[in-house]
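Colleague: Below: sequence and its predicted model.
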Amino acid sequence: MRYKELGHSGVAVTDLAFGAAALGNLFTPVGDDEAAAAVDAAWNVGIRYFDTAPHYGLGLSERRLGAALARRPRGEYTVSTKVGRLLEPLAEATGDDLAQGFAVPATHRRVWDFSADGVLRSVEASLERLGLDAVDIVYLHDPDDHLDQALREAYPALERLRSEGVVGAIGAGMNQAEALTRFVRDTDVDAVLLAGRYTLLDQKALTDLLPAAAERGVSVVIGGVFNSGLLADPRPGATFDYAEAPADLLERALELKAATERHGVPLRAAALRFPFGHPAVASVLVGARSAAHIRDAAAMLDHPVPGPLWRELLTTGRMPAGTPTPHGD
């Protein structure tokens, strides 16, 4: 794995990152042993950047990730977590959390809170669940509907934590490029985490976010490169952004698959490699619920992707003209 510094923070990340949402039982349960094996497999293929959040399984992802990393040398890995949702315990579990996407008992309720105090409380609770004294990266998590408070209160609190050494790097993580561009332009974030908006099917981030990040020296971590499944296995019924893919998007994905396979490249490999064509991109975040999943992701990232494939995608209009592409292998 290659390493890259996030902005000017001194915090390094590997080009492939482990997204730990599935360790919080995203959609379906994952056993403790299976979760630990997935982290072990990530470590064995060289991944040293792990991302989690309180939201993922009402803290289960953080607890499992912390336990799996506890026996690793602390200076050898990077962990990011997020703030914006506080977990308040309920008097008793009331059903499950599947309405929020996680197959866990509903032992807590999420409370949106982008106040300075909310940031401090969230980081303190995350450190306890992770079993750490400090966290490497903290992102403001999905502040879409709380943007003013996040900029006015939460962001300055993160700046203070960074200056005190509790946090190494700070940023924001969202599923949209527009608001992240505001963070890049108007604050001193080290990095932003963008999910689903810089992929082989969706290049919205090219309009403003990625150019602004490159200009200001802010790193971009890209998540959702498979657009929740469509670019991993395009077929009828496949999902795009967690809903059944429309027919036109499915057709585009199948065309991309046919093109990549003509060049001897699995579509997954091209999807993983594509974001690295832009110089602002530091890492690609892949969610995994098993050792097999993360080993496959590492193998796909390592798969040669020849220059003629990228040229075909550009000349045939399957990607917009001028889209930066990785160097051919």
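Modeller: Received the coordinates, thanks.
Colleague: CA atoms for contacts and neighbours, from now on please.
Modeller: Will do.
Colleague: Can you name the residues that contact Ala68?
Modeller: Each residue near Ala68 by C-alpha atoms under 8 Å, 6 or more residues apart in numbering is listed here: 36, 39-40.
Colleague: can you count the residues close to Val221?
Modeller: Val221 is flanked by 22 other residues according to other C-alpha atoms under 10 Å.
Colleague: Next one for the comparison:
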Amino acid sequence: MQETSERRPLGRTLLKATALGLGTTAIGGLYSATSDAAAFETMEAAWDLGIRLFDTAPQYGNGMAEQRLGAFLKTKPRDSYVLCTKVGRLLRLPQEPQGEDAYYKGTPPERPVFDFSYDGVMTSVEESLRRLGLDSIDVLHIHDPDAHYAQAMDGAYKALDKLRSEGQISAVGAGMNQSEMLVEFARDGVFDCFLLAGRYTLLEQGALDELLPLCVDKQISIIIGGVYNSGLLANPGAGAKFNYQEADKALIDRALELERVCLRHDVPLKAAAIQFPTLHPAVASVLSGARSRDEIVENNALLRHPIPAAMWDDLRSFGLISPQAPTA
């Protein structure tokens, strides 16, 4: 069981992240439009629960998530929260009219354009600050540079390292849906934290092989996203998603077996899913991508749900979690 407001350091920085953070894809309109009123109600509920880590990006809602989050945080003391956003995408109007965004609904007309260059990143930071309406950002992540590693290191990393050295930001990170490239970043640069989405969960623990031990050794903190693996660990069954795609039968069967073991111990699968990553010493926080007040309140309760050690033992003995996964 974790306390939402429990603070853990982010790398070697002076920043401290709460055990539960708020991700802003949903309030940016991921999959369905969200009103300003619902977005602000969600953020206020998160604040009331003690959440002080907020993660956003230009891509989320094509700028709308940053705008909404910034408007909310302007009402709060600046030294009381940690703000993370990302670089690697510039928002630009398409030369020709485009249809509705495939992922984000009810958003501004701009669309993200990849740019991991030094100048592009400096421009991205200036534009994010304008959208946020704030004077500073705490953490800047290089955002999903999967096919752009060289430019990300030669351009984006050098820009962020300069901003850190000048005290304009406190932490340099990278946010990805894979662990392999984060290993490369950890070896080739000086990073404070990583946002790892979907790759260290109750369902998938490949990050244990290299990334997480390396991060412990180098004092790089991990922020975990995607604890429910696109919904499969929230509601396993036919039609469930995994990695934003239809989950195959083998994955659904594994999720259902995880749920059966959890329920034998009176633990909801979602409670096990949200708490499991927090037990690794490299992990500073998990993000809740809540769309509503009810969702963030539920995730807070799940993070605090008592889980007996015997449940973790059973999951390990049945081969459902890695023998190397910390569970205490």
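Modeller: Noted; the coordinates are in hand. Just so it is clear, the structure is predicted and the values come from calculations on it, not from any experiment.
Colleague: returning to that earlier point: whichever of the contacts of Ala68 of the first structure end up buried, select them in ChimeraX.
Modeller: With 16 or more other C-alpha atoms under 10 Å as the criterion, this ChimeraX line picks the buried residues out of those:
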select :36,39,40
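Colleague: out of the contacts of Ala68 of the first structure, which one sits closest to Leu193 of the first structure?
Modeller: Val39 (20.6 Å; C-alpha to C-alpha).
Colleague: Now check the second structure for the residue matching that closest one.
Modeller: Aligning on TM-score structural alignment places Val39 of the first structure opposite Met43 in the second structure.
Colleague: Can you say which helix or strand has that match in it?
Modeller: Counting by DSSP states H and E, the element that carries Met43 of the second structure is helix 36-48.
Colleague: Outside of that helix itself, list whatever touches it.
Modeller: Counting by C-alpha under 8 Å, 6+ apart, 22, 27, 68-69, 72, 290-293, 296-297 sit against helix 36-48 of the second structure.
Colleague: Farthest pair within these?
Modeller: It's Arg68 and Val297 that sit farthest apart of the contacts of helix 36-48 of the second structure, by C-alpha to C-alpha, at 19.7 Å.
Colleague: Between the two, point out the one with more neighbours.
Modeller: Neighbours per residue (other C-alpha under 10 Å) separate Arg68 of the second structure from Val297, with Arg68 holding more: 21 against 16.
Colleague: Roughly how far does the match of Val39 of the first structure sit from Ala19 of the second structure?
Modeller: Distance from Met43 of the second structure to Ala19 of the second structure, counting by C-alpha to C-alpha, to the nearest Å: 16 Å.
Colleague: Please apply the same query to Arg8 of the second structure.
Modeller: Going from Arg8 of the second structure to Ala19 of the second structure by C-alpha to C-alpha gives 7 Å.
Colleague: And for Glu298 of the second structure?
Modeller: When Glu298 of the second structure is compared with Ala19 of the second structure (using C-alpha to C-alpha), they lie 15 Å apart.
Colleague: These two - which one has more neighbours?
Modeller: The residue with more neighbours, out of Glu298 of the second structure and Ala19, is Ala19; 26 against 15, by other C-alpha under 10 Å.
Colleague: close enough to count as contact, that one and Ser288?
Modeller: No. Assessed by C-alpha atoms under 8 Å, Ala19 of the second structure is found out of contact with Ser288, at 10.5 Å.
Colleague: Map Asp133 of the first structure across to the second structure for me.
Modeller: Here Asp133 of the first structure is matched to Asp135 in the second structure, going by TM-score structural alignment.
Colleague: for Leu58 of the first structure, same thing?
Modeller: In the second structure, Leu58 of the first structure lands on Asn62 (TM-score structural alignment).
Colleague: wait, doesn't its match sit right on Lys105?
Modeller: No. Here Asn62 of the second structure lies out of contact with Lys105, judged by C-alpha under 8 Å, at a distance of 9.5 Å.
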